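[1] just the structure for this:
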Amino acid sequence: MNYPIPATAEEIEALKENPVDEELIAAAIAGVVQIARSQGQTLDELTAEVLADDHWLEPEQRRWLSAIVAQAWESLGKEN
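    Below is the predicted model:
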């Protein structure tokens, strides 16, 4: 991966400076998962945040993103 996994919200914010591609998105998702874990959040809590209604994503997109976050959670958990 060309991008390090962000460890803080500021580092995730700094990703905006890069062109969007698959690796950037993967790094951002991995960073969100690791930050959530470091703050003691559970997968269910993080999933609830992803599924929360907002003006950015349609319900189907939120469900799709929630599944990806869950996969990242499981994959990153195997590395630790």
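
[2] going forward, measure contacts between C-alpha atoms and count neighbours the same way
    Noted.

[3] which elements pack onto the helix of greatest length in the chain?
    As assigned by DSSP state H, the longest helix anywhere in the chain is helix 59-79. The contact analysis (3 or more CA pairs under 8 Å, 6 or more residues apart in numbering; DSSP states H and E) places helix 59-79 against helix 22-38, helix 43-51.

[4] and for comparison, fold this next one:
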Amino acid sequence: MKNYPIPDNPQEIVAMRQKPVNEELIATAIAGVVQVARSKGQSLEDLTAEVLADDRLLDWEARRWLSDIVTQAWKTLP
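    Model prediction:
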């Protein structure tokens, strides 16, 4: 199991595309999204609204599930 550093900016999140996808990478990416949103002064409500917005990649149920995961990460991360 690798330990990925939590991304500090959007460029680091995009750079994660070069890594093989696994559960740890996904968790790290979610933590990075939360961290970047906080650093930009976004609220949890702002971030979940972005996740829930129609993006043509995920259906409504998948976006809702991801929104719940992002909410849990927001509440758990320092």
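
[5] list the buried ones in the longest helix of the first structure?
    Across helix 59-79 of the first structure, burial judged by 16 or more other CA atoms under 10 Å covers 62-63, 65-66, 69-70, 72-73.

[6] and for stretch 40-47 of the second structure?
    Of all the residues in stretch 40-47 of the second structure, those buried under the rule 16+ other CA under 10 Å are 44, 47.

[7] for Leu24 of the first structure, what are its contacts?
    Each residue near Leu24 of the first structure by CA atoms under 8 Å, 6 or more residues apart in numbering is listed here: 3, 15, 18.

[8] list the ones among those residues that fall in strands.
    Cross-referencing these against strands under DSSP state E gives no overlap.

[9] among those residues, name the buried ones.
    Using 16+ other CA under 10 Å as the threshold, Leu15 are the buried ones among the contacts of Leu24 of the first structure.

[10] and of the contacts of Leu24 of the first structure, the nearest to Gly77 of the first structure?
    Gly77 of the first structure lies nearest to Tyr3 out of the contacts of Leu24 of the first structure, by CA to CA, at 19.3 Å.

[11] quick revisit: how about the buried residues of helix 59-79 of the first structure in TSV, adding distance to His55 of the first structure?
    Formatted as TSV, those follow (distance: CA to CA, whole Å):
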residue	distance to His55 of the first structure
Arg62	11
Arg63	14
Leu65	15
Ser66	16
Val69	19
Ala70	22
Ala72	24
Trp73	25
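
[12] all set, thanks.
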